[in-house]
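>>> next comes the sequence, and after it the predicted model I'd like to discuss.
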Amino acid sequence: MMLRYTLITTAATLSLSLVILGWMFWREDTKSEKQNKSGNLSNHENYAGVFGMARSPISPRSRAIQKRQPCRCHKIAALDECLPFLRTDSISESDAVEQNIILKSQYVLTGFSSAVHFSKFDIKPFSDLVNQHLLNKQSCEMSAAALTLSRVREQVNLQTSKSSEDELKRCEELILAYAKKLAEEKDCRSLQALMVETRPFYIAVGKAKASKLVRNLVDISLTIDQGKDEKIVLVQDCVEWAASNHSEFLRRSLQARLVRLYNDVREYTEAQKLAHPLGNELKKLEDRELLIEVSLEESKSAFYLNNFAKAKCALVLAKTNSNGAYISPQMQAAIDLQSGILYSADERDFKTSFSYFYEAFEGFIVTGDKAKAATTLKYMLLCKIMTNEASQIAALLASKEFATVKGKPIDALKALAEAFTTRSLKLFQKAFDDYKEELVEDKVVATHTYNLQKDMLEKEISRVIEPYSEVELSYIARLIGMTIPPVERALATMILDKKLHGCIDQHAGVVIIYPSRSSDKLFKHCLTIIKSVAKTVDASYHRAQLHIK
């Protein structure tokens, strides 16, 4: 009985072993057939590497678990990054069933996300997904030369509130591409017609996206070199349309853009008229981000109207709201720039202004705005000149932080610094003639022009009379290149301010310069000791008198 049981057990074991060996040989044959069919599994291996999937065989238990809960693959930023590997001919149906591939893709261009589960029934939807993405990419990369207003109008008319997100996104990309094409061609009328023709699309896309799209179209339109009246009419028309369609957020956003446009075209009075009521409305709504922008523009317009008190109040409001809300580095740099301008113009505190300008410069460098960074550096150099530190400008510009910023604003201040260092009025006037836009037309520099000319004239007079003890006024005027009356007034001011030790002999028409008073430290120290000894003797005398009495 025991022998029979042993034989049966041995036979069963051998049979099971043969079945297992046969199954293993069948698996190897199946794999070789796959390799022969595909020719090369490199694409499949690349596909597995992209999604972090292992190529090792999967146990039956693991396969059963994966069927209930599929493995999670890495989320990719764009499907087109791995399109060379995503081909149905490189992944067989059995591999898809075995691996239970889950593809989670997020489209950057279309904003569409989906998950596709591969089995023997859904290889086809995967290829459809790839083809759909390729079509979307081709439509987004459409050549701008092929776009026309009629084609854009046709696409806009096809969109309704029931359109998919993908279709709306493609239409939006089409509108922006055509707008950029018109901006490059400087076709203002076609751009205005485009903004009118696309208004039905704003209703289909929703108020939030419509506001962003309209703002982008307005910004693109304002980049074209055209008359200021045309720009103002364009934005005003958009504001009226937003108000008529009860799109209050878009209206306020466009009005804020209109305030900035008024400042750009130097219509500062109009900017003040619009900024004040808009700011009050934004305060009630507690829209801090837009309120900061409007307050900053109001401060700029008030500064250009020489209303420094109102400019400071508006700037304080912008700073207060910026402390309670997140603002972009670009906006923070603009606030620091305006703070430095007001400190230098109103309070003439050039050291504090230099600190604000330095913070603004760092902000513009971080955001990549090199034009405003150059303007800010120009104001920093102006502060150095106003504090009689023009000799430090060369070392400042040679530093690593400022060496990369170049342009005409920097060259203008370098010319001014050279004139102040050499005390040459001719170089000073030449700098103003050569860089008229950067020095004369700039309100910030023009605010200090009178003081700059006054300081430069004093330096020039000091350089001329330095070797003499007595010199004629006519000689000074001839060397400087000016008439006698302004030179005489400048000399009188220098004498009253104790910048020059001397007097003017109007009868003889000469300036008499007194020798500079040399300070003798030993004499002053001895005089202090004598005064202290005298006080001690007086005190001792008074005490002696009290004791005698």
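That came through, no problem. Please read all numbers here as calculations on a predicted model, not as lab measurements.

>>> from here on, contacts and neighbour counts on C-alpha atoms
Will do.

>>> S114 belongs to a helix?
No. S114: not assigned to a helix; according to DSSP: H, G, I helix; E, B strand; the rest coil it is strand.

>>> which ones are touching it?
S114 is in contact with 104-106, counting by C-alpha atoms under 8 Å, 6 or more residues apart in numbering.

>>> same check on R348?
Neighbours of R348 in contact, by C-alpha under 8 Å, 6+ apart: none.

>>> rewinding a little: redo the contacts of S114 as TSV? Include distance to I65 and secondary structure.
Conversion of the contacts of S114 to TSV gives the following (distance: C-alpha to C-alpha, whole Å; DSSP: H, G, I helix; E, B strand; the rest coil):
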residue	distance to I65	secondary structure
K104	20	strand
S105	23	strand
Q106	26	strand
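
>>> now, which of the residues you listed sits nearest L317?
Q106 (41.6 Å; C-alpha to C-alpha).

>>> mind checking how far that closest one is from Y47?
As judged by C-alpha to C-alpha, to the nearest Å, Q106 and Y47 stand 17 Å apart.

>>> of those two, which one has the most company?
Neighbours per residue, other C-alpha atoms under 10 Å: of Q106 and Y47, the larger number sits with Y47, 20 against 17.

>>> from the chain's centre, how far out does the host helix or strand of the more buried one sit?
Applying DSSP states H and E as the criterion places Y47 in helix 42-51. For helix 42-51, the separation from the chain centroid amounts to 40 Å (computed by C-alpha atoms, centre = their mean, to the nearest Å).

>>> stretch 306-319 now?
23 Å.

>>> ok, now stretch 502-511?
With C-alpha atoms, centre = their mean, you get 58 Å for stretch 502-511.

>>> included below, for side-by-side comparison, is a second structure:
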Amino acid sequence: MSAPAVAQHHHRGSDPNNNNTAEYLNPLELQWERAEDLLADGKRAEARRVLEALVTTAVEADAVEELRVKERAVYRLAELLSVEKDVEALLQLPASVRPFFAQLPKAKTTRMVRKLFDHILTSGAPLERQMEVCHEMIAWARRERRTFLRQRLQHRLAELQFAQHAPQDALSTLQPLLREVRRLDDRALLLDIHLLESRIYFAVHNISKARAALVAARTNANSIYCPPLAQAEIDLQSGVLHAEEHDAKTAFSYLYEAFEGFHQLGDQARQARKALHYMILAKIATDTPDELSALLSSKNVLEYRGSDMDALRGVADAYNAQDTHLFNRIMQENRGAAFLEDDVLQRRLTEMYNSLLERHLLKLLEPYSRVQISYLAELLKLDVDAVESHVSQLILDKKLAGIVDQQHQCVVIFDEQDEKRAKARKEEAAAAGNKEAAGGGAASSSSAATPGMPAMEGEKESTTLYQDALTALEKYDRLVTALFDKANGKFDALVEENMAKRTAGRKDDKNSKKKNDSNTDEKGNEGKDKKNTNNNNRNNKDDNTSGSNNNNNKSSSSKDKDNKKNDS
């Protein structure tokens, strides 16, 4: 088909160099039409060469029609490279069209960069190479002082870091960007940042912050015109959070709105498929198989046929049949599938498997009153320790009335009627114990002293293991309560007696000390008196001796006088 013939079916403008109203096509439009015809004929290689030449063609800044043609050529070339999976050429495309960004309005530049990175993502390019290109574009935007574009590229970098399972790095990139965008009051970018922040917090299991970020995103969406894509992403994140909180019905309604929004956009098949996966799992969790079959056979869902949808159908069948073997077989057959790499999908499937395993266990335990754990493990094709752990969890969650007999490695299931009677008896015993404790507790101590007494008067003794165990526990409970009452009373008496003894001992010690002190004083006084008496006696003796000596002297002197007289 010749160029003039092609030109007859497309828009024509007036030639500025011709006064007549002759119709013509400028060179860029001719190249664009030629590329479209080549693509229609299936000649992708030739069409690619034409589009690459068209993209690198210099255009005047005031040539509106030529700028529009070149813009369409960039988008069409990105689509062609994405279909051909030419990752390297697609990664080099943003750098090759940088001069063209200077001629476009800022809003169109941002939209084009976003579209190019979307095509890079769908082409399966490695995340490391995507981050390299993103860093290069951010550096270029800083040099050119394209603040709005740089902020969008930083948001894209945070998305890539989150996709690379580095949530902390993504948060460290988002926090300064969030403060900067708040100062500029860019509500559209704030909406995208809060949505990404909510997804990151959900990935690190911080549900409260994830919900707060989603509320902030909704607030910004209500203050501006919210594009359909952003609204669908908000609905998707709302459904994910409601599913995490086990509100399957509300989650399904949000996810259905998200799926419809992505589906109607036409170019968001990847996001629509993701929303469809979440929506099917939410419908499975509502236990409505009829509605699920109607959903899977709807027109919009049938457009997304594939191995992933077949796997989810099998999961629904296994969940409705409460068959863990079928569930495990489906997971084994689809191991390594791309759709199972989604973190949200893995979390939902894990919760669904645990719920299915609980149902299967309860179904197996229903006809038994006593069953070996090894037998359950053989039926479930699981380890004995794993089965024992799940049974123990069921008992702790009060979903199963029974005990795990560690000695015999078996599960003992209680009868519901026996359990109700035992519970009523236990409540009555507790009430009676409280009354006895309020009245002094003496009667309960004497009545509970013998562990072999019957449980209650006029009540038939049960012959089941559960009934015997409960009866024994009640008896020992009463006995231990009575013993504690007695022990507490004796202990108080012993404490009082010990304190009295200590007080009396202290008084006796004081009295004995006083007596000892008084005895010591008396002994000291007696010693002093004795000393004084001895001294007095000694003095008296001395006096007597001196007196006798004087008398003797006197007598001797008198005798001398008499002798002298006689001599004379």
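Here it is on my side, so go on. All values derive from a computational prediction rather than experimental measurement.

>>> hmm, back to that, identify, from the contacts of S114 of the first structure, the entry nearest to D187 of the first structure.
Nearest member of the contacts of S114 of the first structure to D187 of the first structure, counting by C-alpha to C-alpha, is Q106, at 36.3 Å.

>>> so that closest one touches F112, yeah?
Yes. Q106 of the first structure is within contact range of F112, at 6.1 Å (criterion: C-alpha atoms under 8 Å).

>>> for whichever residue in the first structure pairs up with R152 of the second structure, list the residues it contacts.
For R152 of the second structure, the aligned position in the first structure is S253, judged by TM-score structural alignment. For S253 of the first structure, the contacting residues are 215, 290, by C-alpha under 8 Å, 6+ apart.

>>> now E488 of the first structure: which helix or strand?
Assigned by DSSP H and E, E488 of the first structure falls in helix 484-496.

>>> one more: E526 of the second structure?
helix 465-567.

>>> same check, this time on Q138 of the first structure
Element membership for Q138 of the first structure (DSSP H and E) is helix 123-140.

>>> what packs against the very next helix or strand once past that helix?
The helix or strand immediately downstream of helix 123-140 of the first structure is helix 149-158, counting by DSSP H and E. Here helix 149-158 of the first structure touches helix 165-185, helix 199-205, going by 3 or more C-alpha pairs under 8 Å, 6 or more residues apart in numbering; DSSP states H and E.

>>> list the buried ones in the shortest one?
What it means is helix 199-205 of the first structure. 201-202, 204-205 (16 or more other C-alpha atoms under 10 Å).

>>> kindly report the same for stretch 378-397 of the second structure.
Going by 16+ other C-alpha under 10 Å, stretch 378-397 of the second structure has these buried residues: 380, 384, 387-388, 390-392, 394.

>>> gap between the residue nearest the centre of the second structure and K510 of the second structure?
Geometric centre of the second structure, nearest residue: H205, 4.0 Å, by C-alpha atoms, centre = their mean. To K510 of the second structure, H205 of the second structure is 72 Å away according to C-alpha to C-alpha.

>>> do the same with D287 of the second structure
For D287 of the second structure, the distance to K510 of the second structure - C-alpha to C-alpha - is 86 Å.

>>> one step back: does anything pack onto the helix holding E488 of the first structure? Which helices or strands?
helix 449-465, helix 473-480, strand 502-505.

>>> cutoff 10 Å now
helix 449-465, helix 473-480, strand 502-505, strand 510-513 (3 or more C-alpha pairs under 10 Å, 6 or more residues apart in numbering; DSSP states H and E).

>>> winner for burial among those?
strand 510-513 (a mean of 19; mean count of other C-alpha atoms under 10 Å).

>>> now the element after it, going C-ward?
helix 521-548.

>>> mind giving me the packing neighbours of the longest helix along the first structure?
Ranked by residue count under DSSP state H, the longest helix found in the first structure is helix 2-38. On a contact count with 3+ C-alpha pairs under 10 Å, 6+ apart, helix 2-38 of the first structure meets no helix or strand.

>>> helix 42-51 and that one, what's the angle between them?
Between helix 2-38 of the first structure and helix 42-51, the angle comes out at 100 degrees (axes from the mean of the first three to the mean of the last three C-alpha atoms, to 10 degrees).

>>> who does the helix or strand where K423 of the second structure lies touch, helix- and strand-wise?
Per DSSP H and E: K423 of the second structure is located in helix 416-439. Packing contacts for helix 416-439 of the second structure, counted by 3+ C-alpha pairs under 10 Å, 6+ apart, involve helix 442-447, helix 465-567.

>>> which residue numbers in the first structure go with the shortest one?
Meaning helix 442-447 of the second structure. Helix 442-447 of the second structure corresponds to no residues in the first structure, going by TM-score structural alignment.

>>> correct me, but D287 of the first structure touches E281?
Yes. With contact defined as C-alpha atoms under 10 Å, D287 of the first structure reaches E281; the gap is 9.0 Å.

>>> tell me the contacts of the counterpart of L382 of the second structure in the first structure?
Matched by TM-score structural alignment, L382 of the second structure corresponds to M482 in the first structure. Contact partners of M482 of the first structure, counting by C-alpha atoms under 10 Å, 6 or more residues apart in numbering, are 474, 476.
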